[in-house]
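**Q** generate coordinates for the sequence data below:
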Amino acid sequence: MTNQNIADQNSINDQQARELVAKYDKESSYRNLKGKMGWIITVMAVGFSLYQIYSSLFPSPPAQIHRTIHLAFALGLIFLLFPATKKGDRTKIAPIDILLSIGAMASSLYWVFNFEALIVRVGAYTQTDIIVGGIVILFVLEATRRVIGLPIVIIAIVFLLYAYFGQYMPGFLEHRGVSLTRLIGHTFFTLEGILGTPLSVSATFIFMFLLFGAFLERTGVGAYFNDLALRLAGKRMGGPAKVAIFSSALQGTVSGSSVANVVTSGSFTIPMMKKLGYRPAFAGGVEAAASTGGQLMPPIMGAAAFLMAEFTGIPYWDIAKAALIPALLYFTGIWIMVHLEAKRIGLRGLKEEELPNKKEVLKKIYLLLPIVAIIAFLMMGLSPLRAALYGIVATIVVSAFRKETRLSIGDIFKALENGARVALGVVAATATAGIIIGIVTLTGVGLKFANGLIGISGGIPILVLFFTMIASIILGMGTPTTANYIITSTIAAPVILAMGAPMLSAHLFTFYFGIIADITPPVCLAAFAAAGIAKSRPLQTGINASKLAIAAFIIPYIFVLSPQILMIEGTLLTSLFSIFTALVGMLGIGSGLVGFWLVKMPFWQRTMTIIGGLVLIYPGVITDLTGLILLGTVFLFQFTQFKNKQNDSSGFQTQ
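**A** Got it, this is the predicted structure:
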C-alpha cells in the first residue's frame, strides 16, 4: 500500500493540514508570496543559508559581527514573511513591513559598521548607541511576537521592567534598579544579552542541524518514517497507535516543533486509529503525547541538546547518552498504555493490504543513512557543527542512490531556502531569550527566585521539585523548544542546583517539564492540533495526552533524587537494574491508569499497581521490593481471573 493510499483515508487534506499547523504553530503562519517579492525572499533565505555554511567552513568574524549578521538576516526575513496580525494579508507585503525589514537589518548591523569604535569605548555608550540599541530591542520583540507569539515577549518585557523598576519590587525580588542607558547597553552591546550564548548556538549548531533537516525532508524521509513505522508496528494489536509512537520518535530526530510533528505524522495515524475503533480524544492524545516526546529524543532533542551543552559545559555526547534512557522510558510508557487500551477494547492491527509494500520500504532504508552518519560523526568526536555539515553532504550523496529521491539543483536551493525559513523562529526566540538571560545576570534574579522558592517550600526537596515543576510548565507554555529550554533553565534550574543536585539533572528536569507544557491543559498546543485532526474536544484530548505521557511527569523527579538513571552516578550494573525496575514500574502505572492488565482491573488493583509502579521507578532496595510485591500480588489475582475466564469460555464451547 502506498503513501497515497494511506492518505486517502485521512480526515483532512494537505491544505487543511497546513492551516492547522499555521493556527497552532505561529512559525508556520507565513506569507505565501510570488512574483518579484517572492524572488527577493528566496534570494535572502538562500543567502542566509549560504552565509551560515560559509561561516562553518571558514573562521567566523568576531562574535559581535557574526551574531548580528545572523540576526539581521532573520529579522529582515521575518518582517517580510510574517504579517503583523492573524488577519493580515498573506498574499502581499504591506509597505510598512518592507520599511521595518530594512530598518531591522540596518540597525542590527550597527555592530558591523562600528565594531572598532564600540570595542574601544566599551561601556561608554554615546546617545546614538543607546538609540540604536533601543530600536534593535524593539525590533527583536516585535519580530518574536510575529513569529513565536506573545507569551515569550511578555516574559521578556516583564524582565526588562523588573530591571528598571527594581527598587519598587516586593520582598526578596527587590534590587536597586538599572538605568535605561545601562539596561540597553547590557542588552545589545555586550555578549550577555541579545548577542549572548543562545544566539551564538543558533548561529552555529542549531542553524546547521535545521538545514540538515531541510535537506533530509527534500529526500522524502518524512513520508518514509510513516511507511517504516507502519511496516514495523502496523500489524500489532492497536497498530496505528503504535505507528504514531514509532513515527513520532523518528520525526523528532529532525523536527523542532511538537505541533509540526503532530500534523506531519498525525494526518496519517489519527484517522487510522479512529477507523480501528479508538475514541477520537484518545487517538488525538496518543499522537500529541508521542509527537511531544519527539522533542525529548536524542540526538537533537529539538536543538536543545546543543544549548544544554553550552549552558552546562557538559559535552554534547554525554547529554545525548544521558537523555536516551529517559526518552525510551517515555515512549515505552505510551506504548504500554496503548497496547493495554487496545487489549481492553479488543482492537486488531492493520491487515497486510492496508500496509505499504514491504519490498518498497526496504528499498528505501538508505534514506536513514544520513541520520546514522550524524550519530557516527558525533561518536567520533566531531563537533556538532561539523557533524551537521557532513550530514548535509551525506544526505545529498545518499539521495542519489535512486532516481525518485535524487536531489536536483532546484531541490538543493529549495532546501537552502526552507532551512532558513525554519530557523527564523529559533533566531527570534534565542534573541529574546537572550534579553531574559541578560536581565538575570544583571540583577541576580535567578538566585533570588531560587532562594524564594526554597523558602516557600520550607526546604523540603519534594516540595521544591513540585513548585519548580509548576514554574517550568507555566514558563514553557506557548514557546518553542529552544526558547522553552533557555527560559526554564535560566529561571528554574538554579532552584534545583541550590538543593545540591547534579547540573545535568537540574537542566533535564526543567527541560522535560517545559516541553510537556505542549500537552498539559489548559495551554496544550500539540493536543489542540491533534484535536483538530481527530475532530475531538481539545481539553479532553489534552487530558488523554497527559495521562499517556505520565512518565514525563514522574521520571524527571528521579533525575534529581536518584541520578543513576541518567548513567551519571553509580556503576553500569546499578544503572541497568534501575532501568529494568523503571520499565516494570511503567507497566504497573500504565495498567493501573488504563484499568486492564490480563483482564479488567477493579479499583483496588488499579491503586496497587499505580503505587507499585511509582515506587519501582524510584531506585532503592526497599522501594524495589515493595513495588515487586505489590505488582506480583495483583498479577496473581489477574492471572487467576484470566485462567478462570479461559476455562469458562472453553467449557461453554464444549457444551
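**Q** for the rest of this, base every contact and every neighbour count on C-alpha atoms.
**A** OK.
**Q** tell me how far residue 264 lies from residue 13.
**A** In this view, residue 264 and residue 13 are 12 Å apart by CA to CA, to the nearest Å.
**Q** look at these two and report which has more neighbours.
**A** residue 264 (23 against 13; other CA atoms under 10 Å).
**Q** which SSE is the more buried one in?
**A** Counting by DSSP states H and E, the element that carries residue 264 is helix 258-276.
**Q** over to residue 242?
**A** Following DSSP H and E, the helix or strand that holds residue 242 is helix 239-251.
**Q** for that helix, buried residues please.
**A** Buried residues in helix 239-251, defined by neighbour count with 16 or more other CA atoms under 10 Å: 239-251.
**Q** please apply the same query to stretch 30-48.
**A** In terms of neighbour count (16+ other CA under 10 Å), stretch 30-48 has its buried residues at 30-31, 33, 38, 41-42, 44-48.
**Q** next, format those as a markdown table and append distance to residue 177 and secondary structure.
**A** Rendered in a markdown table, the data for the buried residues of stretch 30-48 read as follows (distance: CA to CA, whole Å; DSSP: H, G, I helix; E, B strand; the rest coil):
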| residue | distance to residue 177 | secondary structure |
| --- | --- | --- |
| 30 | 39 | coil |
| 31 | 41 | coil |
| 33 | 46 | coil |
| 38 | 46 | helix |
| 41 | 42 | helix |
| 42 | 45 | helix |
| 44 | 41 | helix |
| 45 | 41 | helix |
| 46 | 43 | helix |
| 47 | 42 | helix |
| 48 | 39 | helix |
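**Q** okay if I get these as CSV plus distance to residue 563?
**A** Putting those into CSV (distance: CA to CA, whole Å) gives the following:
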residue, distance to residue 563
30, 43
31, 46
33, 51
38, 51
41, 48
42, 47
44, 46
45, 43
46, 44
47, 45
48, 41
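**Q** residue 400: which of those is nearest?
**A** The shortest gap between residue 400 and any of the buried residues of stretch 30-48 belongs to residue 46, at 22.0 Å (CA to CA).
**Q** to compare with the earlier structure, here is another sequence to fold:
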Amino acid sequence: MSEVKEQPAEVDLEQLEQLVAEADPGGRHAAGVAGQVLLWVAVAWSLFQLWYASPLAFVFGFGILNDTEARAIHLGFALFLTFTAYPAFRSSPRDRVPLLDWVLAFVGAFAGAYLFLFYVQLSGRPGQPTTLDLVTGTVGILLLLEATRRALGLPMVIVASVFIFYTFAGQYMPDVIQHRGASLVKFLNHQWLTTEGVFGIALGVSTSFVFLFVLFGTLLEKAGAGNWMMQISIALLGHLRGGPAKVAVVSSALNGVVSGSSVSNVVSGGIFTIPLMKRTGLSGVKAGAIEATASINGQIMPPVMGAAAFLMVEYVGIPYAEIVKHAILPAVFSYLALLYMVHLEAVKLDMQPIPQRPTPRRERWLRMGLGLSGSILAVCILYYGIIAIQAAFGSAAPTLLAVAGIVLYVATIWYSSRYPDLELDDPNAPILELPRAWDVTRTGLDFLIPIAVLLWCLMVEQLSPGLSAFWATVTILGIVATRRPLMAIFRKEHFSSSVRAAAWDLTDGLALGARNMIGIGVATATAGIVVGTITLTGLGLMMTELVEFISGGNVILMLILVAAISLVLGMGIPTTANYILVATLMAPVVVDLGAQAGLAIPLIAVHLFVFYFGIMADITPPVGLAAFAAAAISKEDPIATGFQGAFYSLRTAILPFVFIFNPSILLIGVDTWAQTIWVAAVSLAAILIFSAATMNFFVTKSRLWESAVLLLVCFTLFRPDWWLNQFTAPYEERPASEFLSAVEQAPEDARINFVVEGIDLMGEDVRKTVNVPLGEPAEPLERLRAIGLTIAPAGDTLMITNVAFGSYAKRIGLDVGYDVTAVLRKAEQPSTLIPVGAALAVTALIAGLQLARKRAAARESQAA
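**A** Down below sits the predicted model:
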C-alpha cells in the first residue's frame, strides 16, 4: 500500500454515539431512579410486543388483544418513552428527566392508550364522542406532534401540520384541491377515536411487524453480528482496488438485510469504513457519500427493506414472498452498480489495495472454490434435511427440529470457542494485513442461525411476518442469553461473570430495541394523521387531478413530478413513515393517470417507484439525514456529501422508471429460469453501462459523445421493446367477449391486461388500461373474484358489478359500473435480441476504441 502522508482527523466517538442516540434511541441517559424507570419501561414494551406476536395468549387463554387495543398500548409506550428519552431542546438536561417531561410522558401514555382503556365504552357509542373523548383527542394530537418534533425533528411535524390545516381550511383552498372542510369534533373523532387516522394501518404494521424486526436487528448487533459482518466484508474485499469503499458497500448491504434505519447503518459501518477510505486515497466527501449511499440502499434490500416490505403487503395486497421476489433484482443490481462505480473511482485515482497474506494463486482459488461449494452444500443439506424431517415426523417435526437447532447452535459455539473473539474495529488503527475470510467467519457461525430461521419462516414456511419475526427474535434472544456462558464453559473461563454479562446483554438489548422503536412508533402514528386527512377530505382524488393538470397528461412529466413530490415528502422522515406518506398520497396518482394514459402498470411497480424516491430523500440535500451522519464522521461539508451521494444514487433513480415501463426487472411476466437469467443479465449490463456513462469512465476516461452513446445503449438494454414498438404495436385489442376465455387460458400466476370504460365520481368519462394478477387455474369468474372483481355480461361488454373492499381490484382504481370493453393480447413482434445485440455491439466498439486509446497513452508514458 502506498505511504500515507496525511493522517485523517480522529473520529470523535462520543459525538458519533450521541448522533446515533439522537437519531434512534433518544439522547437522554438518566441516572438513578429515572434511569431505572426508562430501562424497565423499555424492557416492558419489548416483552409486551413479544407476547402480542406469540401464540401464548391463545394457548393460556388470557391477554388476548385485538388490533386496535394493541395499537393503543404500542402508542402509549412510544409517547411515554419519547418524553422521557428525548430532551425537549439542545440545552435540556440529558442526565435527568425534568418534572414537565414526566407530566407529558404520563399524559401522553394515557392519551395513547385511551382506546385500550375505554375500548368497551367507545365501541358502545361510535361517532358520539364525549367531552373527555374530545379533550383526550386534542391533547393526544398535540403531544404526538411534540413527540414527533423531539424524536424526528421539524420536517414531519410540518407535513402533519399542513395536512391538519388543510382539513379545516379546505373551503378556502384553490378549486382543484378545495373541499367543504371539517368540524373539530369530526376531525378528532376521525383521527383519534377510529382506525382511520392515527390508529390506522400504519400504526398497526408498526405494532404487528416492525417492532419485532427492529428488536431482532438490535439483538443481532448486541450479540456482535454487526462487527462480524464488517470483518467478513474486509476479509473478502479489502485486497481489491478501492477495497475499503467496497467493504462499505457490502457491509451496508448485509446490515440492510435486517436494519430499519439508514442513519444507524451509516454510523455503525461508517465509523470504520470512512476513515479507511480516506486513508487509501478517497476524499472525505466521496468517502462519506459512498457510505451514505450504500446505507440508503440497505433500505431497499429485501427481506426487510426498512420494514416497508411488510407495509407493502397491506397496501398492495399480495403475499410477502411476492414482495421479496419483485424487489430482489433491483436491490442487488443497485448494489452491484455502486460497487462498479467505486471500482471506477479507484481506477481513476490509482488507489492501491490493502496488503493480504502472500498466498499462491492456486491455493487462493482452491480456498474460494471450497468455501463456495461448501456453503452451497451446507444450505442444500439443511434445506432437504428439514423437508425430510417434516415429511417423516409430521406434527413431531417442530420439536425435533428445535432440538436439532439447539444441538447445532451448541456445536457452532464449541467450534468458535477454539479461536479468539473478534476485536471491535478501531477506525484509526491501520490495517497492516488482511485477515482470511474463514478465520473471521468461524468466530460467528452461530449468527447465521437466527437469520436462517427468519428467512425459512418467511420464504419457505410463508408464516406471517409477525410470527416469523417472533421465532427469529426468540432465537437471537436465546443466543444473547447463552453465548457468553457457553463460551466460558468451553474455554474454561469464569462462569458466573459470563452469566451476569449475558443477563445484562439481554436486558440492555430488550431496552435498546424498544428505544430504537420510539421514532418509528411516533412516525407511523403521525403518518396516520396524513392518511386520515386524505380519507376525510378526498385529497387523493384531488391530488390526481392536480398532477394531471400540471403534467398535461404526459406520463413522463407525471412520473418526474411524482418523483419530486416523493423526494420532498421523504425529507427527514424515517423509512416506514416515508413509505406510508408516498404510498397513500402519490401511488394512487401513478396508478390512475398511468391507466388513463393506456399504460397498464402493475401495482407493485407503482409502490416501488414512490418508495425508491421517498428513500432517496435521506441522501438528497438539504435534509439528507444519512449524508449528515456520514459528514459527521468524515469531517466534511454535509451538503457537499449529500450532492456527491445524490450523484452516486443516479443509478438507483433510473430503476423506478424501468419498473414502470419494463416491469420484467421485477420478475413480472418472467415465468422460466431461462427468462430470469436473460432479464437479469441484460438489466445488469444496462445499469453497469449507465454507471460508466455517468462516471465518464469506462475502459479509460470517456469522451462526451462516448458517454452519450453509452446512455443510449443503457436505454436500449432497459427498453429494447421501445424500438420495436415504433414499428409494430405491442398489444392487439380483442373484443370483451374474449376476456373470460383469456382469463381461463392464462397459466398459473399470469397477469392479464384489459381495458375498462365508465364514469368516475366527478361524472367524467374515463378509459383505463389495467394489469391484474391471476392466481391458480380455476373457472374464470372464480379467478377474478380472487382479486376482488365480479363481472356480468352487458351486451357486447362485461359490466363490473362488485369490487371487494380492500381488494387488488379496488387498489388499482376499478369500480362498480365500469365496463370491460377490450382485452389486450401480446402482438407478434420481432425478437428483442435485435436491439439488445446491436446495443452490445456498440458497447464493444466503444470499449475497443477506449482500450486502444489507453494503450497508446501507456506507450507514450513509457516513452517519456
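**Q** ok, back up a step: what angle sits between the helix holding residue 242 of the first structure and helix 258-276?
**A** Counting by axes from the mean of the first three to the mean of the last three CA atoms, to 10 degrees, helix 239-251 of the first structure lies at 160 degrees to helix 258-276.
**Q** how much does helix 239-251 of the first structure stray from the second structure?
**A** Taken against the second structure, helix 239-251 of the first structure registers an average deviation of 0.5 Å after superposition, with mean CA distance after the TM-score superposition for the first structure.
**Q** who are the packing partners of that helix?
**A** If contacts are counted by 3 or more CA pairs under 8 Å, 6 or more residues apart in numbering; DSSP states H and E, helix 239-251 of the first structure sits against helix 221-233, helix 258-276, helix 280-293, helix 316-345.
**Q** can you say which of the ones you listed is packed in most?
**A** Among those, the stretch with the highest mean neighbour count (mean count of other CA atoms under 10 Å) is helix 280-293, at a mean of 32.
**Q** for that helix, the distance to its chain's centre please.
**A** Relative to the mean C-alpha coordinate of its chain, helix 280-293 of the first structure is positioned 15 Å out (CA atoms, centre = their mean, to the nearest Å).
**Q** residues of the next helix-or-strand element following that helix that come out buried?
**A** Following helix 280-293 of the first structure in sequence order, the next helix or strand is helix 304-312 (DSSP H and E). Applying a neighbour-count criterion of 16+ other CA under 10 Å, the buried positions in helix 304-312 of the first structure are 304-311.
**Q** same thing with stretch 618-636 of the second structure?
**A** Neighbour-count burial for stretch 618-636 of the second structure, with 16+ other CA under 10 Å as criterion, is recorded at 618-636.
**Q** restricted to helices, list the residues you listed.
**A** 625-634 (DSSP state H).
**Q** which one of these sits closest to residue 355 of the second structure?
**A** Checking these against residue 355 of the second structure by CA to CA gives residue 634 as the nearest, at 23.6 Å.
**Q** the first structure: which residue goes with the closest one?
**A** With TM-score structural alignment defining the correspondence, residue 634 of the second structure maps onto residue 534 in the first structure.
**Q** before we move on, what about residue 850 of the second structure?
**A** Residue mapping for residue 850 of the second structure onto the first structure gives residue 638, with TM-score structural alignment as the criterion.
**Q** tell me the SS of its match?
**A** The local conformation at residue 638 of the first structure, judged by DSSP: H, G, I helix; E, B strand; the rest coil, is helix.
**Q** ok, it touching residue 599?
**A** Yes: under the criterion of CA atoms under 8 Å, residue 638 of the first structure makes contact with residue 599 at 6.3 Å.
**Q** before we move on, back to that, and the contacts of the helix holding residue 242 of the first structure?
**A** By CA atoms under 8 Å, 6 or more residues apart in numbering, the residues outside helix 239-251 of the first structure that reach it are 222, 225-226, 228-230, 232-234, 236, 261-262, 265-266, 269-270, 272-273, 283, 286-287, 290-291, 293-294, 297, 331, 334-335, 338-339, 348-350.
**Q** how distant is it from the center of its chain?
**A** Centroid separation between helix 239-251 of the first structure and its chain, computed with CA atoms, centre = their mean, is 16 Å.
**Q** where do the helices sit along the stretch 501-650 of the first structure?
**A** Taking DSSP state H, counting those that start in this stretch, the helices of the stretch 501-650 of the first structure run over residues 503-515, 525-534, 538-548, 550-561, 572-594, 603-617, 621-654.
**Q** mean distance, the shortest one to its aligned residues in the second structure?
**A** It refers to helix 525-534 of the first structure. Average distance, helix 525-534 of the first structure versus aligned residues of the second structure after superposition (mean CA distance after the TM-score superposition for the first structure): 1.6 Å.
**Q** do the same with the first one
**A** With both structures laid over each other, helix 503-515 of the first structure and its partner residues in the second structure are 0.6 Å apart on average (mean CA distance after the TM-score superposition for the first structure).
**Q** state the span of the second structure onto which that helix is aligned.
**A** Counting by TM-score structural alignment, helix 503-515 of the first structure falls onto residues 603-615 of the second structure.
**Q** to which residue of the first structure is residue 152 of the second structure aligned?
**A** For residue 152 of the second structure, the equivalent position in the first structure is taken to be residue 148, counting by TM-score structural alignment.
**Q** residue contacts, that match?
**A** Residues in contact with residue 148 of the first structure (CA under 8 Å, 6+ apart) are 25-27, 425, 428-429, 479-480.
**Q** which of the residues you listed tops the neighbour count?
**A** Taking other CA under 10 Å as the neighbour criterion, residue 429 ranks highest of these with 31 neighbours.
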